[in-house]
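[1] Below are the sequence and a predicted model; questions follow.
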Amino acid sequence: MSTTTKRLGTEEERRAAILDAAWRLIAERGIHAVRVADIAKVCQTSAANVYNYFPDKNDVLTAALRHCVARSFDRQDAELRRIDNGYERMLKLIDMVVPRIGERRDEWSIWLQYWTEVSLHPEYRPVHNEFYERWRDTVVRIMRRGQRQGVFRDDVDATRVSMQLTAMIDGLGVQVLTGVRGMTATTMRDLLVDYVDRELLP
């Protein structure tokens, strides 16, 4: 990782560099194995400087999780806006959420760890649920776009489809990351596309 706080001028840029280093370390090592000193080392700064932005370790780690999720959603939105057809948007969304090697798999690692923290610490639930509503809303909007365009059935409820599809994505993604026999990223994509084609197309 080459990002350094020394080279970044503004407070906002320095804070973002710390968060970027933190979430990548969490994805690689696990949330409870990452120390503030590790984050500082990646950023080529001191632990004291990290504490200037985040009062304690939990603050920086929680902020890093949120940073990663928000960053993922922003990239997702930018990609989807380039596609007009609802069906093609849905396929693009599926392609973007399959946990293949690289950054997407790292982001899935963050999600898995975030789910664990939320289940143990109810105070994290409001932020998690806000992100999850945004996730489901993305599917709802794509579904309704496709219905307006006539590429999706108009007799299915977009909200129900969103609940079903996001649940499938989450469950299949967990199986891919945990190495369940027979479940690969390619198989996950095929199953999701099969659901869309079978249940949503006229």
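    Everything's here; your move.

[2] okay, CA-based contacts and neighbour counts for the rest of this
    Fine.

[3] show me where this protein has strands.
    Counting by DSSP state E, one finds no strands in the chain.

[4] Helices along that one, start to end?
    In the chain, the helices defined using DSSP state H lie at 11-29, 36-42, 47-53, 57-80, 86-97, 103-120, 125-149, 158-177, 185-199.

[5] Name the residues that touch the third one?
    The set of residues that contact helix 47-53 without belonging to it, under CA atoms under 8 Å, 6 or more residues apart in numbering, is R15, I18, V36, A37, I39, A40.

[6] got another, please set it beside the one above:
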Amino acid sequence: MPKIVDPEARRRAVAEAVFRVSARDGLEHASLRSIAREAGLAIGSVRHYFRDHAELMIFAMDELARRVGERIRMHAERLLSPDPGIDRRAAAQELLEEFLPLDAARHEQATLVLAFTTAARTRPELRSRVAEWDENSRAVITRVLREAHRMGSLPNDTDIPLESLRLTALIDGLTLQAVLRPDHMSPATMRRVLRRHLDTLKNA
């Protein structure tokens, strides 16, 4: 009896192979052939699920965004819950920390995001996805600051768009340093810098 294959599960398995090859060897080495080998498939099987390399890369980017989004949504639901017993300052920091490479899984994801972002400079088919990542991240950060402002945790005259840009730049900078120099930018340091920045917003 022929083996029944779930097409979506197989596509995600191939995306996993993209992640492993890219994290280990760099995105420039994530060819269809190397990805097929990593996934334990014939290259023809990969082509059965993806028309070409560009379609596979776009799917992998969407899968990466989906995983990060699931974690962020969990924290957002807690932050926006009407439960009066929730420590919203702590909830906001925990949500923002999801953007930082604070453990092995998030470090690998940050490495992949940086790789795709860099590749998009010379690969037009990736640019719209990178722009969407940036817009979605900024929207989440803006939502966090607006909620803090609504709850009275920020001064009345806080410039939310400007502070969103500033906080986004801080998170991007910490992430870049942690990916390029993990021995220099530890999780504890990133948490401390983020906490200090949030304190300056509150006391402005």
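    Arrived safely. On a predicted model such as this, the values are computed, not experimentally measured, just so you know.

[7] returning to that earlier point: with mean neighbour count as extra columns, can I get the helices of structure 1 in TSV?
    Shown next, in TSV, are these (neighbours: other CA atoms under 10 Å):
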stretch	mean neighbour count
helix 11-29	20
helix 36-42	19
helix 47-53	15
helix 57-80	16
helix 86-97	18
helix 103-120	17
helix 125-149	17
helix 158-177	17
helix 185-199	16
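
[8] Give me the aligned partner of G26 of structure 2 over in structure 1.
    Under the alignment defined by TM-score structural alignment, G26 of structure 2 is paired with G30 of structure 1.

[9] Now for its match, how many residues are close by?
    Number of residues near G30 of structure 1 (other CA atoms under 10 Å) recorded here: 14.

[10] any idea which residue sits dead centre in structure 1?
    Ranked by distance to the mean C-alpha position of structure 1 (CA atoms, centre = their mean), the top residue is V69 at 4.5 Å.

[11] Can you give me the distance of that one to I18 of structure 1?
    According to CA to CA, to the nearest Å, V69 of structure 1 and I18 of structure 1 sit 15 Å apart.

[12] Also T62 of structure 1?
    12 Å.

[13] Show me what T117 of structure 2 aligns to in structure 1.
    That one, T117 of structure 2, aligns with W115 by TM-score structural alignment.

[14] how far away is its match from A16 of structure 1?
    Separation of W115 of structure 1 from A16 of structure 1 (CA to CA): 23 Å.

[15] in terms of contact, does A36 of structure 2 touch F50 like I think?
    No - using CA atoms under 8 Å, A36 of structure 2 makes no contact with F50, being 11.5 Å away.

[16] for the residue nearest to the centre of structure 1, what are its contacts?
    V69 of structure 1 sits next to E107, W111, F131 when contact means CA under 8 Å, 6+ apart.

[17] So which of these is the closest to T186 of structure 1?
    Of all the contacts of V69 of structure 1, E107 has the smallest distance to T186 of structure 1: 17.8 Å, by CA to CA.

[18] What does the residue nearest to the centre of structure 1 correspond to in structure 2?
    In structure 2, V69 of structure 1 lands on A65 (TM-score structural alignment).
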